[in-house]
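A.B. asks: Build the 3D model from these lines:
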Amino acid sequence: MSLDFLAGFYPWTKSLHLVSVIAWMAGLFYLPRLYVYHTTSETGSAQSELFKVMERRLLRGIMNPAMVAAWIFGATLVLTPGVVDWSAGWWHGKMAGFLGMTLFHHHLGYARKDFLADRRRHSERYWRAMNEVPTVLLVLIVIMVIVKPF
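C.D. replies: Here you go, the predicted structure:
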């Protein structure tokens, strides 16, 4: 089956992929920050309960759909003939970064379940450090796609 028809949709696919990634990244930047604040709130307090609602809405309402959309549109781009030079090495780096973002997303999801059960397995300092992970992954991905260093 020829996938040549995808070339005609390339600008739309790329645009929707970028919008999805931006929405996903916004959540990946914000959720660890909410965890920093949640960690410092008193268990069972009104503030702690509010954080639980905010975290659930962010993860389920924005981050999960954006991640799925980013994967779908990204896979469509990869399947579009002529978009990826499979002999180049940059796409390995991008895929590593993208998989890292997905694993980090799932780590945040498991942590939300812990917060929901009033288990705080990690410190405020841990979540402050985790808040930097999406930035590192973003820099890796952008450099791989734009600069294509190898």
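
A.B. asks: only C-alpha atoms for contact and neighbour calcs from this point on.
C.D. replies: Fine.

A.B. asks: OK, contacts around M95?
C.D. replies: M95 makes contact with I141, according to C-alpha atoms under 8 Å, 6 or more residues apart in numbering.

A.B. asks: any idea how far it is from G74?
C.D. replies: Distance of M95 to G74, computed by C-alpha to C-alpha, to the nearest Å: 10 Å.

A.B. asks: Over to R112?
C.D. replies: 26 Å.

A.B. asks: now the other sequence, so there's something to compare against:
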Amino acid sequence: MEDFLAGLYPWVKFLHVISVISWMAGLFYLPRLFVYHAERVGQGNPTDDLFQVMERRLLRAIMNPAMIASWVFGLALVLTPGIVDWTMLWPWLKAGSVLGMTAFHMWLAARRRDFAEGRNSVTGRRYRMMNEVPTLLMIVIVASVIVKF
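C.D. replies: Just a heads-up that it's a prediction; the model follows:
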């Protein structure tokens, strides 16, 4: 298994990076949709329906598969011999940040359900602030992997 993963390393890394880019695009865009949905769209009208369709499709068709693929290919990289030195700080920072990113994804999914059920209570301002979470986590992840401190 180890030789198999080592031989596929460049392809797994490629697929991991593509998956992460797709996931991050959704993590940046969905809270933006929520800002406009919360501030400018009422409930039970055609614009509300349109926003709900966009939010649902973004989450289910792009973000969920991209998150799963990011995890699968990321775990394959972790299992590849010689890639991760767990005695260093960087893999732990990255792992913690990826868990944080996953929790943020789940928070967004719950907020989408709130909109769908007509019970959103989060303000546009709060969604704007929460939109910074994936950026901060991304900085920690990229710095951890590139600098390897």
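
A.B. asks: Need the TM-score between these chains.
C.D. replies: Once superposed, the chains reach a TM-score of 0.97 (TM-score structural alignment, normalised by the length of structure 2), with 148 aligned residues with a C-alpha RMSD of 0.8 Å.

A.B. asks: just checking, what's the longest helix in structure 1?
C.D. replies: Longest helix of structure 1, by residue count under DSSP state H: helix 10-40.

A.B. asks: Quick one: residues contacting L93 of structure 2.
C.D. replies: Taking C-alpha under 8 Å, 6+ apart as the test, what L93 of structure 2 contacts is 140-141, 144.

A.B. asks: Check which helix or strand it maps to.
C.D. replies: helix 90-116 (DSSP states H and E).

A.B. asks: Show me what the very next helix or strand once past that helix is in contact with.
C.D. replies: Of the helices and strands lying after helix 90-116 of structure 2 in sequence (DSSP H and E), the nearest is helix 124-130. Defining contact as C-alpha under 8 Å, 6+ apart, one finds that helix 124-130 of structure 2 is touched by 31-32, 34-39.

A.B. asks: Scan those and report the most crowded one.
C.D. replies: Of all the contacts of helix 124-130 of structure 2, the highest neighbour tally under other C-alpha atoms under 10 Å goes to F34, namely 27 neighbours.

A.B. asks: how near is that one to Y127 of structure 2?
C.D. replies: Here F34 of structure 2 is placed at a distance of 7 Å from Y127 of structure 2 (C-alpha to C-alpha).

A.B. asks: cool, M63 of structure 2 as well?
C.D. replies: Taken as C-alpha to C-alpha, the span from M63 of structure 2 to Y127 of structure 2 is 18 Å.

A.B. asks: between those two, who's got more neighbours?
C.D. replies: Between M63 of structure 2 and Y127, counted using other C-alpha under 10 Å, M63 has the larger neighbour count: 24 against 20.

A.B. asks: Now do the contacts for the closest residue to L58 of structure 1 other than its chain neighbours.
C.D. replies: Distances taken as C-alpha to C-alpha, 6 or more residues apart in numbering put G27 closest to L58 of structure 1, at 6.7 Å, once the chain neighbours are dropped. The neighbours of G27 of structure 1, taking C-alpha under 8 Å, 6+ apart as the test, are 58-59, 62-63.

A.B. asks: repeat that for 10 Å
C.D. replies: Applying C-alpha atoms under 10 Å, 6 or more residues apart in numbering to G27 of structure 1 gives the contacts 21, 33, 55, 58-59, 62-64, 66-67, 105, 134.

A.B. asks: Ok, S41 of structure 1 next?
C.D. replies: Contacts for S41 of structure 1 were tallied using C-alpha under 10 Å, 6+ apart; they are 35, 47-49, 51.

A.B. asks: wait, doesn't L30 of structure 2 sit right on R60?
C.D. replies: No: here L30 of structure 2 does not reach R60: they are 11.5 Å apart, not a contact under C-alpha atoms under 10 Å.
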